[in-house]
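Participant: with the input below, show me the fold.
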Amino acid sequence: MSAKGNSAELLPGTFFWFQTAGELLELSGTDVLSFLHRMSTAEIAGLPLGQGRATVFVTEKGRIKDVGIVLHREPGNVEVFCSAGAGEELLAWLRRFRVLDDVRFHPPQRWGGAELHGAPSKELLTALGLPRVTPVHWGAGYAGEWRGYPLRCFRVPAFIPDSAYRLLVPEERSAQLWEALRECAGEPLTSEQVEALRIAAGHGRHGTEWTEEYNPWEAGLTELVSLTKGCYVGQEVIARLSTYDKVQRQLVRFYSPSSLSAPAPLFASQRQVGILTSAAFDPWRRQWIALGYLRREWVWTQEFQLETAPGVWVPIYRWDRNS
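Facilitator: This is a model prediction of the structure:
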């Protein structure tokens, strides 16, 4: 692991890293696992001690509050890692549903860290003196220490083929982690480069694709939804959408030779058929790319129109997974 310079130079290649941040919600009490099981879409009640799993927190209408990672830290103690800026709102949401449960909530904590993407990520964990993560599901990971400070390591969706990991430490220690990564893996990607890679991978984020406008099926979060677990907030709506094939929209990738901005409505045949939620210039493909939601009956249409200024229309094209 001796790549120097900006790790973007390796693309399209095998490895890059970038800085990230999140918020930690700590919940304690004898009912914490069963409570979180009833508050989100994944199987949480039987989460083994010391292990993690990603899940979607949804409203009563089955709409997305946030995607978080639940870590069964200790008996009667669970950590929920949510998106940066989402902690206070998610905490207030969870408090609404505690009735007789033995659950205690603690104020959100800000954590910082990095994501490692690509095959060499495993070796980089070893170089940092960290254990590897054996399970492969989203949110698999552990609570550990690094240089005497708390560290959490989780598997996350990869922006390029192979593995990806998120390393998080208390915010005041994040600069030390970044410096260690620079020493063995070069400079991180810029936020603009990360946004382009995220969009190219078709991966949503809090505040754009993950909002209360959309449900997990529409956002492509199928792997985080259990159809066999018992009741949870939003379960009836989510189950009905699946059972009766009623999902109305789908998250889709786009590209365009013209500059794009989001959010913006998408048109086809002089009708609004969707909305762009994220857009960025891709420095490797040298074109603008975007994510957006299309009405289901339009997902196989190839060309759309976007109004970039009053009376100024530009073409935008659906980006097939094979392209």
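Participant: please count neighbours and contacts with C-alpha atoms only from this point.
Facilitator: Will do.
Participant: residue contacts, the closest residue to residue 19 other than its chain neighbours?
Facilitator: Counting by Cα to Cα, 6 or more residues apart in numbering, residue 114 is the residue found nearest to residue 19 once chain neighbours are left out, at 4.3 Å. Residues counted as contacts of residue 114 (Cα atoms under 8 Å, 6 or more residues apart in numbering) are 17-21, 166-168, 177-178.
Participant: let me know the closest of the residues you listed to residue 121.
Facilitator: The shortest gap between residue 121 and any of the contacts of residue 114 belongs to residue 17, at 8.9 Å (Cα to Cα).
Participant: picking up where we left off before, look at the residue nearest to residue 19 and give its secondary structure.
Facilitator: Classification of residue 114 using DSSP: H, G, I helix; E, B strand; the rest coil returns strand.
Participant: residue contacts, residue 249?
Facilitator: The contact partners of residue 249, taken as Cα under 8 Å, 6+ apart, are 218, 293-296.
Participant: this one as well, want them side by side:
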Amino acid sequence: MATTVTLPSMIIPRSWNSKLSSPHQNGPFWAKKTPSISSTLSLSSTKISRSSSSTTLPAALPFDLSPPPIDHDFLDALTLSGTKVSDDGIVETFDNDDEALDAVDNGVVVVDLSHYGRIRVSGEDRIQFLHNQSTADFECLHEGQGCDTVFVTPTARTIDLSHAWIMKNAVLLVVSPVTCQSITEMLNKYIFPADKVEIQDISKQTSLFVLVGPRSNQVMEGLNLGDLVGQPYGTHRHFSVNGMPVTVGVGNVISEEGFSLLLTPAAAESVWKTILSLGAIPMGSNAWEKLRVLQGRPAPQKELTNEFNVLEAHLWNSISQNKGCYKGQETISRLVTYDGVKQRLWGIRLSAPAEPGSPITINGKKVGKITSYASGRKESEHFGLGYIKRQAASEGDTVFVGDDITGTVVEVPFLAQQCPPSRGSSS
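Facilitator: Predicted structure coming up:
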């Protein structure tokens, strides 16, 4: 049964998107179907049957649809509205970075993360394959659930932190922009002739939006998707917008709260406009990178490199210690058993800007290094992420960065939600 949301006149409350809210001369694809002064977004959910012990979720919709011919795609519309879009199609800024960062704490932002990678893993052996190739326990998950998992080297050095959705016919992996190609190639490399597994990069065939902030739930209610509010992290369901597939999941790249929307590019513009009309503030990639650092979410080529292992990155929630053999498992088990983690990723509140790679010292002795830096909402706010030796410093301690920068070690939200095992526990 289709659920229809009618939004009076699609009022956009911010001047920076007033152009985006008006149809172009030839009109976006959905405008021709909705000529009235009100804009209608139809979300049709497939039926979900529940029993006391199990949930049967609908089949995943295919994501190989080609968008219909339109005069302006989503990025064209944003560019015409004055948004800064890079040559490689990344939305950089809406010239509202401070407002967007404030909305993360007090409202809701919507971010276009379509430049992130989406990898579809299908075939009868897909669950066992991913179970063996990354750190999470895929065999304990069921259709409609999700998890974070880390791709590591055989010695447990970090490659990327990925979010996975378990669908009926496939597993969808969301990975960082810089690792999508290498992870796709790596997974294909480990497929043996007898394995029934197929790997497909569907990044260009899909769009990805995320909602962040305490008012994300209200946006979901406004979309008639309130039944997802309060569901466990990774829970996702399939809908359609004007006949085009949309998958909505709990959580986003930097938090277990908020929501993610995977959709066909043809639906992107109408869904984006509707989310804005419900009060969301758009955020560009420049502000998103600041938010990533402030939240403490590690990123490839910065915190996730061949220099650091997955436990030093403090990604405990993504690791199963009970599932048996998988890539990096021997190293991880040894580090846990013998308490061998020698350093840890922390947030560092800085007195001045710091270059990534700058040494962290205490009493003139190097104890770590800065991996990421971001300025805060004000020019006087400076924040970094960095690895520090376990015995050298912990939360609240003072450190020095570079030659004359003072830093205070602080916990950050993303890492604070990680749950390492208690000492002496193997679970």
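Participant: TM-score of the superposed pair?
Facilitator: Structural agreement between the overlaid chains, expressed as a TM-score with TM-score structural alignment, normalised by the length of structure 1, amounts to 0.86; 315 aligned residues with a Cα RMSD of 2.8 Å.
Participant: what residue of structure 2 matches up with residue 128 of structure 1?
Facilitator: Under the alignment by TM-score structural alignment, residue 128 of structure 1 pairs with residue 223 in structure 2.
Participant: same check, this time on residue 119 of structure 1
Facilitator: In structure 2, the residue paired with residue 119 of structure 1 is residue 214, using TM-score structural alignment.
Participant: before we move on, the earlier item: wait, the match of residue 128 of structure 1 touches residue 5, no?
Facilitator: Yes - taking contacts as Cα atoms under 8 Å, residue 223 of structure 2 lies within contact range of residue 5: 6.5 Å.
Participant: what touches both of the two?
Facilitator: Any residue near both residue 223 of structure 2 and residue 5 by Cα under 8 Å, 6+ apart counts here, and that gives residue 43.
Participant: follow-up on the earlier one: quick one: which of the contacts of residue 249 of structure 1 hold up in structure 2? List them.
Facilitator: With both residues aligned by TM-score structural alignment, their matches' Cα atoms under 8 Å as the criterion, the subset of those whose aligned partners also touch in structure 2 is 218, 293-296.
Participant: for residue 152 of structure 1, see how far away the residue nearest to residue 19 of structure 1 is.
Facilitator: When distance is defined by Cα to Cα, to the nearest Å, residue 114 of structure 1 is 11 Å away from residue 152 of structure 1.
Participant: intersection of neighbour lists for the two?
Facilitator: Common neighbours of residue 114 of structure 1 and residue 152 (criterion: Cα under 8 Å, 6+ apart): 166-168.
Participant: put the buried members of those residues into a ChimeraX selection.
Facilitator: The buried subset of those, as determined by 16 or more other Cα atoms under 10 Å, is captured in ChimeraX by this line:
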select :166,167,168
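Participant: quick one: the shared contacts of residue 114 and residue 152 of structure 1 as JSON lines, columns for secondary structure too.
Facilitator: As requested, those are exported to JSON lines (three-state DSSP):
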{"residue": "166", "secondary structure": "strand"}
{"residue": "167", "secondary structure": "strand"}
{"residue": "168", "secondary structure": "strand"}
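Participant: residue 268 of structure 1: what's its closest spatial neighbour, skipping adjacent residues?
Facilitator: In space, and not counting its chain neighbours, residue 268 of structure 1 is closest to residue 304: 5.1 Å by Cα to Cα, 6+ apart.
Participant: which strand or helix spans that neighbour?
Facilitator: In this structure, residue 304 of structure 1 is located in strand 303-309 according to DSSP states H and E.
Participant: for that strand, buried residues please.
Facilitator: Within strand 303-309 of structure 1, the residues that count as buried by 16+ other Cα under 10 Å are 303-306.
Participant: over to stretch 6-15 of structure 1?
Facilitator: In stretch 6-15 of structure 1, residues buried by neighbour count (16+ other Cα under 10 Å) are 6-8, 15.
Participant: what of stretch 273-284 of structure 1?
Facilitator: Buried residues in stretch 273-284 of structure 1, counted by 16+ other Cα under 10 Å: 273-282.
Participant: next one: stretch 323-332 of structure 2
Facilitator: For stretch 323-332 of structure 2, a neighbour-count test (16+ other Cα under 10 Å) marks 323, 326-329, 331-332 as buried.
Participant: follow-up on the earlier one: as TSV, the shared contacts of residue 114 and residue 152 of structure 1 with distance to residue 105 of structure 1 would be great.
Facilitator: Rendered in TSV, the data for those read as follows (distance: Cα to Cα, whole Å):
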residue	distance to residue 105 of structure 1
166	24
167	24
168	21
